[in-house]
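Visitor: I would like the atomic coordinates for the input below:
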Amino acid sequence: MHSPAELRAGLVELAEPVTPTEGYEHRVLRRARRIRGRRRFASGTAAAVCLAVLVTMFRVLGIGSAAHLAAVPADGPFLGWPPVGDVDTGLVREATSVWGRAGPHTGIRTLVATRNMHLRSVVVLQGYDEQGTARLAFFTSDQSASDALRLRADRPAPDPVKTQAISLVSPRLTGATGEVSTDGWGTYVLAIAMPGVTTVRASSAAIDVEMVGEPDAPTSRLIVYSIPLQGTAETTTITGFVRPDRPLARTTKVFEVAGEGGAVGDARAVPAEVTSRTGQHLVVTFAEGGAVRPGQFAVVTEGLVGRVAAVDETRSEATIDLITSPAFSGEVYTNISDVPGSVRGTGEKLVMENVPVEGEIYQGNRVLMPDPSQRSRQIGAVTIGRATTDKAADADTVELTPTADLARLEKVSIMTPSAGR
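Guide: Next comes the predicted model:
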């Protein structure tokens, strides 16, 4: 038997030498290049197909560029918006008649004329008054008089190009003209958004929740929602969203505007701009004839900023004591639990004092201060702060954290009484 070494030697002798033909190496290299080229082409084609698929998915699913609102041409000095939902012609006739009692109106256009579960009936009209001025009017039912329509607010027509939403926030929308609701949640937010908006949201600093309109409802541009009597236009924000009609499309916020007031009997907010700040005091300027007086509140959406200490009517200026100023003090109470007390500024902080020992206040509890322009303990009461910590069982004081950002104030609203009071 041959050994492995002998077998290997025999095989070597039998094997024929392999001699590459001329140009063999070049043919191998060309073939390798062709194979690599095919692979690159296939990879590039696959990448292009994947990119096309992704672009198509983005378009179908609404991923990519954000949705936006298309401008609506103005109707002369009026909003060129189509009516929200179905128009009740009977309500339009009644509202037109009611508006006519305040003087003749012509060229009337309807924005809303519908029944509503909260306000029974809601009508919003545009039209010219006797002087030819474009006006906007809101009507709701008087639930104490067989749901007869009452004129709630009559204001100049808004800018037909820039306006994205109109609203009316008031506790005086359900009874006789100027009468306050007797319901603790009797302040109503009535808001209408421009065409193209699919969801309207109203948020109020008076409560810690948001109200969202049903985006698929026939009147999705219109919301009517109740909030506590403490709610005001100044502490309400209206936000509009658009969601493209595509599967899994994302919702995009397209505007955020302040709520609007002006119902008959409501306090009036005078806009003011901050011109300077010295320690715990602000100096603001306001429009001439703003009826600003000492003792009135200065507020922002988040809550109370301070109180007017002095007014220079010739310069339309007011000095405001911030709520953290040692010059600031007043009576307050906690929201919902209604624990009474008083507040004062220390120069840096805000303290609630004279709290009944048995009164329970927990961290985060909202503390309200009655607004003198409202002449009511509850209506329009402004949030001044929240409890920084739990009140100790045997204590009669608790520190508050202001809800308004006092360090970054540029504009405030000064609350003045209704013109009729």
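Visitor: For the rest of this, base every contact and every neighbour count on C-alpha atoms.
Guide: Fine.
Visitor: quick one, what contacts Pro372?
Guide: Contact partners of Pro372, counting by C-alpha atoms under 8 Å, 6 or more residues apart in numbering, are Gly295, Gln296, Phe297.
Visitor: just checking, which of these belong to strands?
Guide: Within these, residues falling in strands by DSSP state E are Phe297.
Visitor: ok, the contacts of Pro372 vs Ser204, which is closest?
Guide: Phe297 (18.2 Å; C-alpha to C-alpha).
Visitor: Might one say that the closest one is in contact with Ala309?
Guide: No: judged on C-alpha atoms under 8 Å, Phe297 makes no contact with Ala309 at a distance of 9.7 Å.
Visitor: Settle it for me: which of the two has more neighbours?
Guide: Phe297 (26 against 19; other C-alpha atoms under 10 Å).
Visitor: which residues does the more buried one contact?
Guide: Leu304, Val305, Gly306, Arg307, Val308, Asp371, Pro372, Ser373, Ile414, Met415.
Visitor: what's the distance between the nearest residue to it once chain neighbours are set aside and Gly345?
Guide: The shortest distance from Phe297 to any non-neighbouring residue, by C-alpha to C-alpha, 6 or more residues apart in numbering, is to Arg307 (4.6 Å). Look at Arg307 and Gly345: by C-alpha to C-alpha, to the nearest Å, they are 12 Å apart.
Visitor: Another for comparison:
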Amino acid sequence: MHDTTELRDGLVDLAEPVLPVEGYENQVMRRAARLRGRRRVAAGAGAAVCLAILATMFRVVGFGSTAELAASPPDGPFLGWSPVGDLDVGLVRDATGVWDHASSTGPHTAVRALVAMHSPRLHSAVVVLEGYDKQGAARLAFFTGDSGAADALRMRVDRPAPDPVKTQVISLVSPRLTGAPGAASVDLAGTSAIAVAMPGVTAVRVSSTAIDDEMTQDPDGPTSRLVVERFPITATAQTVTITGFIKPDRPFAKATKVFEVPGEDGVTGDPRAVPAQVVARGGEQLIVAFSTDQAVRKGQLAVVAAGLVGRVGAVDATRGQATIDLVTSAGFAGQVYTDISNVPGSVRGTGGGLVMENVPAGGEIYQDNRVVMPDPSQQNNQIGAVTVGRASAEKVAGATTVKLSPTADIAHITTLSIMTPPAGGGR
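Guide: You can find the predicted model right below:
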């Protein structure tokens, strides 16, 4: 056996540190630095390649600058827009003949068509013409078919030509576009909206606050400058909004909103919406100013797109001012019913709130159900009925009242419309 002392000394010798030859550490450090430098160069080159690829992708797929809408140069006093789709020459000829005979302003000259086609949505023809009347005034007219007369064309509205520089979209919204002149539709979805946008607009979306589940054109969907849409009979031009979009023709490019405007009316039989400006507020009333040549009367409804603001309580025709009793005021009351389900009742302001009363005990009203009030300027209780509010909670079984939440943002209203009867009066 080996001596233990010798064994211990041998182990100590083995434990002595092994020292590298002089300069070894420096050689290792220099080699490591060279390797790191090569990696940095390679990484930088790789990053540059990636950036170049991404830049190319951005150029290809369209993540660049936002598209802009270029204005079409006017054609004298007319919109210098190209027609939408292929024009039906026969429809243009027929519509021009109707235009010439529909009023004392014909014959019309320099007639040009913006739309002349058959609309599957409306189940009839749609024609939009521009031209001079016999006095030399520039005019714009909409025509649709009469379902009760073998789709014969009827002139629905004849307006002064719009500003050819500023106008981006023209429209017509009415429940009186499918039958005899002035006759309202009897369909539940009887209000029609026609919108034609300027060239360059790739999609038009038409929506209405009179419907909860808005079926509107997707701006990222198929392109179109023309939209023909159907809405509930309660929808009016005052509840309709028309929005235009442009979208670059590149993959993954996003649509950009370029305009958002209210719908236009004016068909024979449509009530006249008188614009009014809020000039003062006092407790449960608003004071509004309007043009003195308008037929504003006590009892007419004051509305915004979201719904009912109140009712005209007093009129100063000389000054062109009216007092609006707010829908939430303690003195406000009227007959109402729930939209679609037609549960009847009456509404009463509570001095800051709103409640629906006299509801049949068996009537079912659920939270957020829409409650509407007939418009006295319309022909019946359904056409153009104005949203008053929504049920704040589900009506308790057997109860005859339910609280409502007003839909109009009364505290922030600066402008509104007063609904006045058409020529010949309402009801």
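Visitor: thinking again about what came up before, neighbour-wise, which of Arg307 and Gly345 of structure 1 wins?
Guide: It is Arg307, of Arg307 of structure 1 and Gly345, that has more neighbours when counted by other C-alpha under 10 Å, with 26 against 21.
Visitor: And the strands in the stretch 201-350 of structure 2, which stretches?
Guide: 203-208, 226-231, 240-246, 256-262, 272-282, 285-289, 301-304, 307-316, 321-326, 333-338, 344-349 (DSSP state E, counting those that start in this stretch).
Visitor: of these, which approaches Thr191 of structure 2 most closely?
Guide: Using C-alpha to C-alpha, the strands of the stretch 201-350 of structure 2 put strand 226-231 closest to Thr191 of structure 2, at 5.1 Å.
Visitor: Just give me the closest of the contacts of Pro372 of structure 1 to Gln164 of structure 1.
Guide: The closest of those, once distances to Gln164 of structure 1 are taken by C-alpha to C-alpha, is Phe297, at 28.7 Å.
Visitor: The closest one pairs with which position in structure 2?
Guide: In structure 2, Phe297 of structure 1 lines up with Leu301, judged by TM-score structural alignment.
Visitor: in structure 2, which spans are helices?
Guide: Listed in chain order, the helices found in structure 2 under DSSP state H are 4-15, 24-61, 89-102.
Visitor: for these, which one sits closest to Gly320 of structure 2?
Guide: helix 89-102 (34.0 Å).
Visitor: Give me the residues contacting the closest one.
Guide: Under C-alpha under 8 Å, 6+ apart, the answer for helix 89-102 of structure 2 is 106-108, 111, 113, 116-117, 125, 127, 129, 141, 143, 153-155.
Visitor: now stretch 47-60 of structure 1
Guide: So stretch 47-60 of structure 1 is contacted by Ile63, Gly64, Arg246, Pro247, Ala249 (C-alpha under 8 Å, 6+ apart).
Visitor: any idea how far the second one is from Val49 of structure 1?
Guide: Taking C-alpha to C-alpha as the measure, Gly64 of structure 1 falls 19 Å from Val49 of structure 1.
Visitor: same question, the first one
Guide: In this structure, Ile63 of structure 1 and Val49 of structure 1 are 18 Å apart, going by C-alpha to C-alpha.
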